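K.L.:
have a look at this fold, sequence not included:
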């Protein structure tokens, strides 16, 4: 199972890029899963739902199943957040896992960058960033110091091509 990340600062376009990449990769015949890291408390369940009530009662894990999907919720209850490798091990095998977040992880990644966010680029100080997908051109002063390829943020095909070549999955 190959992994590749999409990283960047808040509002840089990470989620939209991951969404477009999933669509693109699946259209190319690959099986794809995603793993998203959140820095805040994430709630995928809602008060009053049976599964929420199970968790509130103290269940360690709650698995919800229906004819369309199933979901496993695991409560940490004060335990440390699992390492990325531990989370990846829980996924079913696929061709590619796209990881959103985990800026400091050692896996290869694309940095999503939008000039309007005003944040500095991660790429110059992060050797795991293999390319930058930006809304400004490669020659723009905002990208000074970037030594990795710069791709247009809205060119999903070119970004997918880059990732697949980098992983040796190009067909």
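P.N.:
Happy to help now that I have it. What you see is a predicted model; the values in this text were computed from it and never measured.
K.L.:
please count neighbours and contacts with C-alpha atoms only from this point.
P.N.:
Fine.
K.L.:
show me what counts as buried in stretch 80-96.
P.N.:
88, 96 (16 or more other CA atoms under 10 Å).
K.L.:
also stretch 149-158?
P.N.:
So for stretch 149-158, counting by 16+ other CA under 10 Å, buried means 150-153, 156.
K.L.:
in strands only, show me those residues.
P.N.:
Judged by DSSP state E, the buried residues of stretch 149-158 include 150-152 as members of strands.
K.L.:
quick one: the strands in the protein?
P.N.:
Counting by DSSP E, the strands of the chain are 2-7, 32-36, 61-65, 70-74, 96-100, 109-113, 129-134, 150-152.
K.L.:
what's the span of stretch 134-151 from first residue to last?
P.N.:
As for stretch 134-151, its first-to-last residue distance stands at 6 Å under the measure CA to CA, to the nearest Å.
K.L.:
please disregard the earlier target; I meant stretch 107-123.
P.N.:
13 Å.
K.L.:
second structure follows, compare the two:
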């Protein structure tokens, strides 16, 4: 499997770019998984549903399965922050690509997603793991990127670039 992160600040366009990259990779017959980091509490279940009621009753894990999908919800009994590598280890090892949204501070190879209007600083001058910058206005980068600059609005071209970088992005879990 190949793994790449998409890092940047809120509002830069990470999710939109990832959606386009997923579609482009799938169009090439590749299997894609995504890991999304959430900085806040979230819920994928709805009040009143059986699975929600089971969790509310105190179940530590609720697994819902049908012929079409499987969802596992696990309640942490105390706050737990899993590393991106721990999360990757829980995915289907048979996928071709894992796209990781967030985890800015991770040691994964990543594409920085940056838009000038957000007013956020760039990550690439201080992060050796940024292998490319995706932006909608390369001329407004505050300093030379020193790495490839990709068009944020051309997800298929970003997917092509990733495929060309495939060997470099082959995942090897860190030694424990």
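P.N.:
Nice, thanks for sending it over. Keep in mind that this is a model prediction, so the values were computed, not measured.
K.L.:
what's the counterpart of residue 39 of structure 2 in structure 1?
P.N.:
By TM-score structural alignment, residue 39 of structure 2 lines up with residue 39 in structure 1.
K.L.:
wait, residue 123 of structure 2 touches residue 111, no?
P.N.:
No. In this structure residue 123 of structure 2 lies outside contact range of residue 111 using CA atoms under 8 Å: 10.0 Å.
K.L.:
between the two, point out the one with more neighbours.
P.N.:
Of the pair residue 123 of structure 2 and residue 111, residue 111 is the one with more neighbours under other CA atoms under 10 Å, namely 25 against 19.
K.L.:
quick one on the thing from earlier: out of the strands of structure 1, deepest packed?
P.N.:
strand 109-113 (a mean of 28; mean count of other CA atoms under 10 Å).
K.L.:
tell me where structure 1 has helices.
P.N.:
In structure 1, the helices defined using DSSP state H lie at 14-27, 50-56, 84-89, 156-167.
K.L.:
the residue most distant from the middle of structure 2, which is it?
P.N.:
Distance from the C-alpha centroid of structure 2 peaks at residue 57, with 31.7 Å (CA atoms, centre = their mean).
K.L.:
quick one: end-to-end distance for stretch 64-74 of structure 1.
P.N.:
One end of stretch 64-74 of structure 1 sits 11 Å from the other (CA to CA).
K.L.:
need the residues that contact it.
P.N.:
51, 60-63 (CA atoms under 8 Å, 6 or more residues apart in numbering).
K.L.:
identify the farthest-apart pair in these.
P.N.:
51 and 60 (11.6 Å; CA to CA).
K.L.:
the more surrounded of these two?
P.N.:
Neighbours were counted for residue 51 of structure 1 and for residue 60 using other CA under 10 Å; residue 51 has more, 18 against 13.
K.L.:
how many residues are close by the closest residue to residue 141 of structure 2 other than its chain neighbours?
P.N.:
Spatial nearest neighbour of residue 141 of structure 2, excluding adjacent residues (CA to CA, 6 or more residues apart in numbering): residue 116 at 7.3 Å. Number of residues near residue 116 of structure 2 (other CA under 10 Å) recorded here: 17.
K.L.:
I'd assumed residue 138 was in contact with residue 116 of structure 2.
P.N.:
No. Under the criterion of CA under 8 Å, residue 116 of structure 2 makes no contact with residue 138, lying 9.2 Å away.
K.L.:
contacting residues around the residue nearest to the spatial centre of structure 2?
P.N.:
Residue closest to the average C-alpha location in structure 2 (CA atoms, centre = their mean): residue 100, at 1.8 Å. With contact set as CA under 8 Å, 6+ apart, residue 100 of structure 2 has these partners: 3-6, 34-37.
K.L.:
what's near enough to touch residue 22 of structure 1?
P.N.:
So, once contact is read as CA under 8 Å, 6+ apart, residue 22 of structure 1 ends up touching 32-33, 98.
K.L.:
which of those residues sits closest to residue 16 of structure 1?
P.N.:
Nearest member of the contacts of residue 22 of structure 1 to residue 16 of structure 1, counting by CA to CA, is residue 98, at 12.5 Å.
K.L.:
which residue, other than its chain neighbours, is closest to that closest one?
P.N.:
residue 34 (4.7 Å).
K.L.:
how far away is the one you found from residue 53 of structure 1?
P.N.:
For residue 34 of structure 1, the distance to residue 53 of structure 1 - CA to CA - is 27 Å.
K.L.:
can you convert the contacts of residue 22 of structure 1 into CSV and add a column each for distance to residue 77 of structure 1?
P.N.:
Converted to CSV, the contacts of residue 22 of structure 1 look like this (distance: CA to CA, whole Å):
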residue, distance to residue 77 of structure 1
32, 30
33, 26
98, 27
